[in-house]
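J.: For reference, the sequence and a predicted model appear below.
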Amino acid sequence: MTSAATLRQMTVGDLPAVLAIERSTFPFDAWSEGMLRGELADQPRTRHYIVAVADGGEVVGYAGLAAAGDQADVQTIAVSADRQRAGIGSAMLRALLDEATRRGAEAVFLEVRADNPPAQTMYERFGFERIGLRREYYDDGTDAIMMMRKLDEAENADG
């Protein structure tokens, strides 16, 4: 929970609000409703998706994790434009890292747009390190920076 929103598991009923945020945040490579439904269908087996809900009940952010074996991947994190810089993204990332730890992951990976310095800064604050680059990864030709954070007892305690 943050002062701005409460976190809970995402449901199919959240998809209209999530898709609106998805399309405004990622206009060139937004996930489709079918893709998101597929991710939700794998909860809780290999997926963990959450939403951030404001006091009035409005979904203002969402995030997802894929986890299998000793590895987890941050699939997505997005916050409504008018709610950014309020700690919601950080709260959701912390929740995903906690879930990865709970599931026994030893490392968490993600890709972040090379043209999104605020997101890169947030991930670095959480201990993610750059491990590579995927050229023209996104549909609009933007590169993706690959990042990784190892999970160990010390980091989990510090988080």
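T.: Perfect, thanks for sending it. Residues are numbered from 1 along each chain as shown.

J.: hey, let's count contacts and neighbours off CA atoms from now on
T.: Noted.

J.: Just give me the residue right at the centre of the chain.
T.: Ile77 (3.0 Å; CA atoms, centre = their mean).

J.: Where do the strands of the chain begin and end?
T.: 6-9, 47-53, 59-68, 71-79, 107-113, 129-134, 144-150 (DSSP state E).

J.: thinking again about what came up before, and for the closest residue to the residue nearest to the centre of the chain other than its chain neighbours, the neighbour number?
T.: Distances taken as CA to CA, 6 or more residues apart in numbering put Ala63 closest to Ile77, at 4.2 Å, once the chain neighbours are dropped. Ala63 has 24 neighbouring residues, counting by other CA atoms under 10 Å.

J.: Put this next to the first one:
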Amino acid sequence: MAGVNAGYRIRPMTEFDVPAVMGLERAMFPDDAWTEDMVRSELAEPSRHYFVACRGAGRGDGGEGEGPVVAYAGLRAVPPQGDVQTIAVDRDWWGRGIGRALLTEVLGQAYTHGVEEVFLEVRSDNPRAQELYRRFGFAEIGVRRRYYRGGVDAIVMRCQEPAAAIAATGGGEQGEALEFGDAADGDDGSGEEEKA
């Protein structure tokens, strides 16, 4: 499913992407950032599937014509279940459909690897992210009280049919799904970012 869209390209994450991903990780999750060792450990696990979105439309192999990493996402796939581990998009790139495209990529990987149910946690104070996930077939199944720093609850959501979710959204048609984290809507800055 990796491809080119609206000035960015999604491709599998490699070891060479770790420094750029760590820069975004620290910027997007200053209180809950993973360590570099944690990110490298995730990449080394065969049940993990991580992707980056890079500016530009290069070959997709980190080669010439490809710009810097502007977003990343990860999936833990242990069939029949999977978990969206994280999704983060550089604030300068919000509103371009990157979060939606990464979620489509992650759900596609879930389906490819035999995952029948995908779970995630989303901040209770991020309604736009919740709406995007609902559009992809995620439904609220519980709450983890004070899960995030600052005492923010996590809403636990589940998508029971990843392939149907992609089909129902058309893979997230450009301009159709809500982007999360638009400061104009009074968002507190949590934005297009979620960490499991």
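T.: That came through, no problem. Because the structure is predicted, anything quoted here is derived from the model rather than measured.

J.: what's the TM-score for these two chains?
T.: Taking TM-score structural alignment, normalised by the length of structure 1 as the basis, the two superposed chains have a TM-score of 0.93; 157 aligned residues with a CA RMSD of 1.4 Å.

J.: sorry, back to before: OK, contacts around the residue nearest to Ile77 of structure 1?
T.: Residues in contact with Ala63 of structure 1, defined by CA atoms under 8 Å, 6 or more residues apart in numbering, are Tyr49, Ile50, Val51, Val74, Gln75, Thr76, Ile77, Ala78, Met92, Leu93, Leu96.

J.: and the fourth one, how many neighbours?
T.: What it means is Val74 of structure 1. With other CA under 10 Å as criterion, Val74 of structure 1 counts 23.

J.: Is it correct that it is in contact with Leu65?
T.: Yes. Under the criterion of CA atoms under 8 Å, Val74 of structure 1 makes contact with Leu65 at 4.6 Å.

J.: And the longest helix along structure 1 against structure 2, how far off on average?
T.: Assignment by DSSP state H gives helix 88-102 as the longest helix of structure 1. In this overlay with structure 2, the average offset of helix 88-102 of structure 1 from its partner residues is 0.3 Å by mean CA distance after the TM-score superposition for structure 1.

J.: Give me the residues contacting that helix.
T.: Applying CA under 8 Å, 6+ apart, the set of residues contacting helix 88-102 of structure 1 is 1-2, 4-5, 7, 48, 50, 52, 61-65, 67, 72, 74, 77-79, 108, 122, 151, 156, 159.

J.: Aligned to the residue nearest to the centre of structure 1, what sits in structure 2?
T.: Alignment note (TM-score structural alignment): Ile77 of structure 1 maps to Ile87 of structure 2.

J.: How about Gly61 of structure 1?
T.: Aligned partner of Gly61 of structure 1 by TM-score structural alignment: Ala71.
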